[in-house]
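> Pasting a predicted model and its sequence here:
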Amino acid sequence: MTKFSDLNLDPKVLQAVAETGYDTPTPIQAGAIAPALEGRDVLGIAQTGTGKTAAFTLPMITLLGRGRARARMPRSLVLAPTRELAAQVAENFDTYAKYTKLTKALLIGGTSFKDQDKLIDKGVDVLIATPGRLLDHLERGKLILTDVKIMVVDEADRMLDMGFIPDIEEIFKRTPFTRQTLFFSATMAPEIERITNTFLSNPAKVEVARAATTNVNIKQGVVMFRASAKPREATEKRALLRALISAEGDACSNAIIFCNRKADVDVVAKSLNKYGYDAAPIHGDLDQSHRTRTLESFRDNKLRFLVASDVAARGLDIPAVTHVFNFDVPSHAEDYVHRIGRTGRAGRSGVAIMICSGRDEKNLEDVERLVQNPIPRLDNPLGVTAPQPAEEASTTDAAPKRSRSRSRRGAAKDMPAANTPAPVAEQDVQSPEAVATAPTPATQKAAEKAPDQVADKAADKAAPRPARQPRETAKPARDDQPARPRYQDRRDNGPRIIGMGDDTPSFIAKSFEERAKG
């Protein structure tokens, strides 16, 4: 079995690694460190939680042991898709480089440009950045990348999902062609493969697991959810989440709960706190200092539940996470692999439970197609709460709606609707002709008062109606103004022209003359 001491790492790096308690590299570390120390480009493909960060951090520190950084010209560059992942890479660098004199700078959003400029002006050996903030410094003329000797792209597939690929290509163009490139990803999308073919030169491909596979140490399950009514769907779904957490009992010492939308993150966290569950939200709209404090509390076991958007799905190394709950099925199937990869890390076991509503079934099919395995269905701990269709129909028929009265005093609220027919006894049923000629109560009442008027009205109804006369197209003329048709053009265009008038072409007039002669 390979040991870290067999990988030709710097003795100072080996000392720092030994103090962390690790002596045996993971498969991705054992496969990537050796070619990286030889100066080759590396394409590493491995599922999340397998130690990819150390796979490029350890050889990078060893290779940068000799040399000195110059102002505004970093010697190596590490690109990460999110602030949290970039901060985690910086922490790993501090851990493994503590016995060296190498310096670093962390360029992420949410922090001061001024403080970052001070670090860059002093000169740094390792520059760790998110693509957006790095381009901001480049456009301001504060950075020069022509001295970059090692370039690392971490979580490349997440870069693709977040739309950073054009930024990555622009950054690549500003680095020297002779650089060494280390490229790591959990999945291998066609766009990622195109970039590797463009910017990597004869890379050593290290693939320790099939792309988009899940950790075998993670017990997975999905609960198919149906709400009793559409307006109650969100409330019942949160109740189901709490029931799933309670069903896990003491085994769920801490957990990350993932939602697709930032708004749901806040609502779910607030709901959990309301029912006595210690939870806090984390998403991209929160201030960076707030996000950092929340992660530190969760990492130090001061916070039991972390409700997160996909900003926390990639690269966060919190080894002791026991459970992952997917409140929503992820919109992108690849995100499922990264979400559940927050548990079952470093050889530990973990549990991943997902809630799937009716609208998420298509996304669930995409996830199962990606991982090439069906996810086991779990029983709903709350049981089936949705009413049967027959029950809904009987309930609707049993209580007909009342007609609303327009009266201000509300005197007619309890009266039956005017259009509702009164019940008719079987012996009272009459023929259609009798019904048509039978007088109504209103007609009888009026006939008692004015029989002649009623008779005249009945005669008028029985008499055939005259044909409808066409509508007049002109208003009656006034005494001082002649009648004028409607919609007539009021402009004076001269005498009316019949045919072509005096402008008849000669060839047409000639043809008529020949016909007349013939």
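Okay, I see it. Numbers count the residues shown, from 1 in each chain.
> Every contact and neighbour count from this point should use C-alpha atoms.
Fine.
> What number of neighbouring residues does K98 come out with?
When neighbours are counted by other C-alpha atoms under 10 Å, K98 registers 15.
> Ignoring the adjacent residues along the chain, who's closest to it?
A16 (7.2 Å; C-alpha to C-alpha, 6 or more residues apart in numbering).
> Pretty sure the one you found sits in a helix.
Yes: with DSSP: H, G, I helix; E, B strand; the rest coil as the criterion, A16 is part of a helix.
> list the contacts for it?
Residues near A16 by C-alpha atoms under 8 Å, 6 or more residues apart in numbering: T95, Y96, A97, K98, Y99.
> Adding secondary structure, write those out as JSON lines.
Listed next are the contacts of A16 as JSON lines, based on three-state DSSP:
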{"residue": "T95", "secondary structure": "helix"}
{"residue": "Y96", "secondary structure": "helix"}
{"residue": "A97", "secondary structure": "coil"}
{"residue": "K98", "secondary structure": "coil"}
{"residue": "Y99", "secondary structure": "coil"}
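> State the distance from the residue nearest to K98 to F4.
11 Å (C-alpha to C-alpha, to the nearest Å).
> With E391 instead?
67 Å.
> which of those two has more neighbours?
F4 (19 against 10).
> Hmm, P25 and that one touching each other?
Yes: using C-alpha atoms under 8 Å, F4 is in contact with P25, at 6.1 Å.
> hey, where'd the strands end up in the stretch 251-400 of the chain?
255-258, 279-282, 305-308, 323-326, 350-356, 377-378 (DSSP state E, counting those that start in this stretch).
> And here is the other one:
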Amino acid sequence: MHRINLIELPMAFTDFGLSERLLKAVDALQFTQPTEVQLQAIPAALAGDDLCVTAQTGSGKTAAFLLPLLQRLQAEDKPQAATRALILLPTRELAQQTLREFSRFARFTFLKAELVTGGEGFKEQAAYLRKNPEVVIGTPGRLLEHLEAGSLLLDDVEVLVLDEADRMLDMGFAEDVLKLVAPCNKERQTLLFSATVGGAAMGRVIDQVLREPKFLRLHSVRELNPEVVQQIITSDDVAHKERQLQWLLAHEQFTKAMVFTNTRAQADRLGGVLRACKHKVYVLHGEKQHDERKEIMARFKRGEFSVLVATDVAARGLDVAELELVINFDMAHSGDEYVHRIGRTGRAGAGGLVISLICPNDWNLMSSIERYLKLRFEKRQIKELAGSYQGPKKLKASGKAVGKKKKKDKDGKKDSGKSASKTGKKPAAKRPAKPRGNDVPATVGSADGFAPPRRKPKPQE
């Protein structure tokens, strides 16, 4: 694995050798100190290397691939070329966010980008693509539809970016990604960014898509933001969880809070419960229409309401300022999903609080996440709502009881053969069972249990 010595790296954006137009945009955004992922990824990307970067959500990785991409595209004007850069992302929300970031960094250049995701008009998107935007940002499913329809041309792609690659593969897009990569220019540069190392599917994509990549593992999934406090509160059942959630939202100090559930039905139910308690709450999940989801997130970011109840559809790609509290009403199904949920708070090194409500059915899952992340959650109790469940009881059998059990096993009928061998006596042979009632013993020599037929005596001569 290739590692870069941080001592040798530039410590300001002006040291990267970026163009004046890009530095002007960076200055307008008041970016002064590059983050660690930017310090390591930008110089390697500017050098033309393929990269496989593992970095935390909210670490500034969008700028880490957009700035080198823009630097490369503006260095040479190619008005007749088709799409020159392709950025693949797992969700519409993340694609929209990336487009906004692109617009901010490219504001003083002449480079254009188009968004291609589901939920938008296919014909309108095809018309935009015919204008040959330099950069296309989108989700694999809709991009593949345009590729198959002939409205997306990838022969001129110079830079391919796979952002949130682990999530993209977890959602089953591995085959779509490979189909989109196949027609791309073979001499392209590929930049892969992921919050986790990933599994077999990730290894397959890396082998088939990247060429001699440099691996930059800045933050493994286990290296969480130390400024984010992680707590658990034990609960007796779902009703108990609801009362605890209401108490937390009434007593914790926060500007914005997100509450995660594992199902759409639970999210809808919880939204109704909180509204009945006079909380201004909105619910976000996959069954919501795209325009409705977009409007909900816009209002949440503007601060028009303070509590968002969501499924994991909102766990990635959402950058919400002043989000200080995350509550796991349902525990995440895996360590990776847990990391992406809590990544909504504590972004860019800020602090935050994560509270997971744990009932008996959640304990083993919570323990497995602790082992995966190699940490121990802080246990907390709400005195006003203390329940009877405090975690599994540890049952230890006494040595005396175990000894008695062994003795019983030793002298019992199960070990009669062993006891007989110790006395030196052979076990008595079993006697054949006596026929009872109408049972007729089989005749010796007969094949089917019947006596052989008697031969007719020969007549005397």
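The structure has been received and is ready for your questions. Since we're looking at a predicted model, the values are computed, not measured.
> can you list the contacts of A16 of structure 1 in TSV and add distance to S331 of structure 1?
Compiled in TSV, these are given as follows (distance: C-alpha to C-alpha, whole Å):
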residue	distance to S331 of structure 1
T95	36
Y96	36
A97	39
K98	41
Y99	44
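> Show me how to select, in ChimeraX, the buried members of those.
Only the buried entries of these go into this ChimeraX selection, using 16 or more other C-alpha atoms under 10 Å:
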select :96,97
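> about what we covered before: can you say which of the strands of the stretch 251-400 of structure 1 is packed in most?
Sort those by mean neighbour count, taking mean count of other C-alpha atoms under 10 Å, and strand 255-258 sits at the top with a mean of 27.
> Average separation of that one from the aligned part of structure 2, please.
Compared with structure 2 after the fit, strand 255-258 of structure 1 shows a mean deviation of 1.0 Å (mean C-alpha distance after the TM-score superposition for structure 1).
> Need the counterpart of T48 of structure 1 in structure 2.
Under the alignment (TM-score structural alignment), T48 of structure 1 maps onto T57 of structure 2.
> Quick check: chain neighbours aside, which residue is closest to its match?
Using C-alpha to C-alpha, 6+ apart, the closest residue to T57 of structure 2 is G343 (5.7 Å).
> burial measure for that neighbour, as a count.
27.
> Trace T2 of structure 1 over to structure 2, please.
By TM-score structural alignment, T2 of structure 1 lines up with M11.
> thought its match was touching T35?
No: assessed by C-alpha under 8 Å, M11 of structure 2 is found out of contact with T35, at 9.2 Å.
> With respect to V222 of structure 1, which of the contacts of A16 of structure 1 is nearest?
Of all the contacts of A16 of structure 1, T95 has the smallest distance to V222 of structure 1: 38.0 Å, by C-alpha to C-alpha.
> Kindly provide the distance from that closest one to V13 of structure 1.
Distance from T95 of structure 1 to V13 of structure 1, by C-alpha to C-alpha: 9 Å.
> Same question for A279 of structure 1.
Counting by C-alpha to C-alpha, the gap from A279 of structure 1 to V13 of structure 1 is 38 Å.
> go on, A320 of structure 1?
25 Å.
> again with R70 of structure 1
In terms of C-alpha to C-alpha, R70 of structure 1 sits 23 Å off from V13 of structure 1.
> do V208 of structure 1 as well
In terms of C-alpha to C-alpha, V208 of structure 1 sits 24 Å off from V13 of structure 1.
> Tell me which of these two has more neighbours.
Set V208 of structure 1 next to V13 and count neighbours by other C-alpha under 10 Å: V13 wins out with 20 against 17.
> contacting residues for the more buried one?
Going by C-alpha under 8 Å, 6+ apart, the list of residues near V13 of structure 1 reads L58, I61, T62, Y96, A97, Y99.
> now it, what's its secondary structure?
Classification of V13 of structure 1 by three-state DSSP places it in helix.
> That one maps to what in structure 2?
Looks like V13 of structure 1 aligns to L22 there (TM-score structural alignment).
> how near is that match to I42 of structure 2?
13 Å.
> shared neighbours of these two, anything?
L67.
> D167 of structure 1 -> structure 2?
By TM-score structural alignment, D167 of structure 1 lines up with D176.
> What sits closest to its match if chain neighbours are left out?
P140 (6.0 Å).
> Give the full set of residues in contact with the equivalent of the one you found over in structure 1.
Under the alignment (TM-score structural alignment), P140 of structure 2 maps onto P131 of structure 1. Applying C-alpha under 8 Å, 6+ apart, one finds that P131 of structure 1 lies in contact with L79, A80, P81, F164, D167, I168.
> so what corresponds to D310 of structure 1 in structure 2?
Checking with TM-score structural alignment, D310 of structure 1 has D312 as its match.
> That match is in contact with F260, isn't it?
Yes: with contacts counted by C-alpha under 8 Å, D312 of structure 2 reaches F260, the gap being 7.1 Å.
> hmm, back to that, look up how far R264 of structure 2 lies from the residue nearest to D176 of structure 2.
In terms of C-alpha to C-alpha, P140 of structure 2 sits 24 Å off from R264 of structure 2.
> Check A12 of structure 2 too.
45 Å.
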